[in-house]
Structures are given as C-alpha cells and as structure tokens.
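In: Pasting a predicted model and its sequence here:
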Amino acid sequence: MSARIGVAVMAVMLALYIVLVAQRGWLLLVNGEPIGVAMGVALFVLPVLAAWGLGRELWFGWRAQQVGRRLEAEGALPTESVAVRPSGRPLREEADALFPAYRSAVEAAPDDWRAWYRLGLAYDAAGDRRRARAAVRRAIALERAEGR
C-alpha cells in the first residue's frame, strides 16, 4: 500500500510541476519576443512529454498488477522464496539460482504470458529492473493478445 501512496504523491507532484511549467510557458508565449516565444513553446512541449511518460508508467503499473492478480488467481505465482537482507533487498545469489528455471520455461513456451511474467519476477528478485520490466511488458502484450 505504501508503494501506491508513493506513486500517488509523485503523480500529484508531477502534475503540479506540469501546470506550473505550462503557466510559465504561456507567459513567455504571450510576451511576443522571439526568444520568449521559442522558450514558451519548449515549456509546452516538455510538460506534454512528462504527462505522456507519467501516463505510460501508470498504465504499465496498472496492467502489470492486473496480470499478476490473474496469475495469482490461477495459483501460478512462483512459490519459491528468496532470503532478503535487513534492508529488504533480496540476496542476489539465491535469486540468481532460481533464474535458470524461469528462463528455460520462457524458452520452452515463448508465447506463454505466464512464463514471461514469472521471468519478470525472477529478474526483479535478482535486481535487474530493466529486464524485469521488459519481461513483464512482454507478458502484458501476450496476455492481451490471448484475450482477443
């Protein structure tokens, strides 16, 4: 639940930032000076990009949670546990030991969204966030295609 609160706080702060930057952009646009107009346009483009990025990340989190809940309802979530340090971070050696089984499951069934989601969890436990997100994105795409 604390992660959701953190996401909500960050989303509100980014939205406030977007509004404030857009306000400054508008003031520069109506100034009429060429440099001010150019800076005003840039200040409108940047918040649009920020809003797009925020929307995309929130959508990813929501869809990943849906897919995870579906997998949990099917009783197909990984059952292995990985020991964690006092800081809460998993012991990488234990996570790395579990990884080959999930990788081979994906290699055996590359169109199985369940295998991809479990692989994403294994990457996450090993601390490889970039690959974890890529695997979960693949799982989301495959799960969506299966539903059609």
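Out: Ah, there it is.

In: Please count neighbours and contacts with C-alpha atoms only from this point.
Out: Fine.

In: roughly how far apart are residue 131 and residue 123?
Out: Distance of residue 131 to residue 123, computed by C-alpha to C-alpha, to the nearest Å: 6 Å.

In: And residue 100, by the same measure?
Out: To residue 123, residue 100 is 10 Å away according to C-alpha to C-alpha.

In: Those two: who's more crowded?
Out: The residue with more neighbours, out of residue 100 and residue 123, is residue 123; 25 against 13, by other C-alpha atoms under 10 Å.

In: Which residue comes closest to that one once chain neighbours are left out?
Out: residue 132 (4.8 Å; C-alpha to C-alpha, 6 or more residues apart in numbering).

In: Over to residue 19?
Out: Nearest residue to residue 19 in three dimensions, chain neighbours excluded: residue 47, at 8.0 Å (C-alpha to C-alpha, 6+ apart).

In: centre of the chain versus the helix or strand hosting the one you found, how much separation?
Out: Applying DSSP states H and E as the criterion places residue 47 in helix 34-73. Centre-to-centre, helix 34-73 and its host chain are 11 Å apart (C-alpha atoms, centre = their mean, to the nearest Å).

In: same for that helix, what does it pack against?
Out: Contact partners of helix 34-73 among helices and strands, from 3 or more C-alpha pairs under 8 Å, 6 or more residues apart in numbering; DSSP states H and E: helix 2-31, helix 129-147.

In: got another, please set it beside the one above:
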Amino acid sequence: MTSRTGFFALSGVLALVALICVGEGVQLVATGKPLGIGLGLCAFVIPVIGIWFLRQTVRFGRDSERLARELEAEGGLPVDELERTDGGRIDRASADAVFARRKAEAEAAPGDWRVFFRLAVAYADAGDVPRARRTMQHAIRLHRTTGADTTTSGAGSPVSKPARSNA
C-alpha cells in the first residue's frame, strides 16, 4: 500500500469515526443528564482534534512537496549517495558522513531553506524521523518568510546529531 493510499484510507476512517462521535455526542446530550451532556460535549471535541491533525498533516505534505519541486527545478535536490548493505538498508557510516556534511551546510547558511530541506532528508536517512519532520518544518518556515532570499538568520535552527532507530 502506498503512502497516499494509506493516507486516504485513514482519512476515510477518521471521517467515519468523526461522524460516529458526533452522533453519539448528540445522543448523550439528548439524555439531559449532566454526565451525559458532559460526555456528549467531549464527543464533539474529538472529531475537531482529529480534523485539525489531518489538516496539519495535509498542509505539511503539500508544503514539503512544493519545496521539493522548487528545489528540483533549481537542480538542488539531494542526490542519493548513500551506501547500502546487501539487504538494501542504508549503511550507518555512510548516513553519518552525509549527515555531517548537511549539518555543516546548515550551520554555514542558517537562513537558507534549501540546506535545511537537505538536512531533513539526511535526518530521515539516518532514521531520525521526528527531527527530520521538525527540520522540514523549519525549512518550510524559512521558505515562507524568506522565499528565495537567504540573507536572514535562522536563529534557533534545529541542528543536532540524529538519534538512531534500530529499525
């Protein structure tokens, strides 16, 4: 199953759960009992949180794809230069070497969204998905505020050593 197919399947499930929660919430509020009303109101909040999360996820995906397309048009997408094991897994030493280069690039140009995009890819290759996501969000913020201009400073930029997963 591709990522998009899985995303749409889970989005459909979220919509179904939201409808069920709202229906149950209406029934609980209709009981007229204080506990039922309280639980019913909580049942209205759950779909709102789920829909907000879905919106944020869609926005992140759309924004990161837009940055990737722009970087590809400039010829600046990171090239897959990682060595792989016989089983196809990324070699840790290779990922560490690429990460060190990307980190140095990000520290040298803290206001350039392009280097943070490439650093996010290096984090993902190193198996540190949470930092990859935070770094990509930083690249998106830099792109929004500076666009193609890279003269501003990116204070508080998320550059640190990646945490390794055993997967």
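Out: Now that the structure is in, tell me what you want to look at. Because the structure is a prediction, the values reported are computed rather than measured.

In: where does the TM-score land?
Out: Once the chains are laid over each other, their TM-score by TM-score structural alignment, normalised by the length of the first structure reads 0.92; 148 aligned residues with a C-alpha RMSD of 1.9 Å.

In: just to revisit the earlier point, contacts only, for the residue nearest to residue 19 of the first structure.
Out: Residues counted as contacts of residue 47 of the first structure (C-alpha atoms under 8 Å, 6 or more residues apart in numbering) are 18, 19, 21, 22.

In: if I look at it, how far off is residue 17 of the first structure?
Out: 8 Å.

In: Likewise for residue 134 of the first structure?
Out: 28 Å.

In: just residue 106 of the first structure next, same as before
Out: Taken as C-alpha to C-alpha, the span from residue 106 of the first structure to residue 17 of the first structure is 41 Å.

In: Then residue 144 of the first structure?
Out: Look at residue 144 of the first structure and residue 17 of the first structure: by C-alpha to C-alpha, they are 33 Å apart.

In: try residue 75 of the first structure
Out: Taken as C-alpha to C-alpha, the span from residue 75 of the first structure to residue 17 of the first structure is 42 Å.

In: Give the closest residue to residue 77 of the first structure in space, chain neighbours not counted.
Out: Among residues not flanking residue 77 of the first structure along the chain, residue 71 sits closest, at 6.0 Å (C-alpha to C-alpha, 6+ apart).

In: Would you mind listing which of the contacts of residue 47 of the first structure are buried?
Out: The neighbour-count test (16 or more other C-alpha atoms under 10 Å) marks 18, 21, 22 as buried among these.

In: coming back round to it: more crowded one of residue 106 and residue 17 of the first structure?
Out: Taking neighbours as other C-alpha under 10 Å, residue 106 of the first structure and residue 17 compare with residue 106 leading, 20 against 14.

In: So that one sits against residue 112, correct?
Out: Yes - when contacts are counted by C-alpha atoms under 8 Å, residue 106 of the first structure is listed as touching residue 112 (7.2 Å).

In: Residue 98 of the first structure: which element?
Out: helix 92-108.

In: nope, residue 78 of the first structure is what I was after
Out: Short version, using DSSP H and E: residue 78 of the first structure is in no helix or strand.

In: residues contacting it?
Out: For residue 78 of the first structure, the contacting residues are residue 118, by C-alpha under 8 Å, 6+ apart.

In: What does it correspond to in the second structure?
Out: Using TM-score structural alignment, the partner of residue 78 of the first structure in the second structure is residue 78.

In: on that earlier part again, want to try CSV for the helices and strands packed on helix 34-73 of the first structure, with distance to residue 38 of the first structure as columns?
Out: What follows is those, written out as CSV (distance: least, C-alpha to C-alpha, whole Å):
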stretch, distance to residue 38 of the first structure
helix 2-31, 8
helix 129-147, 35
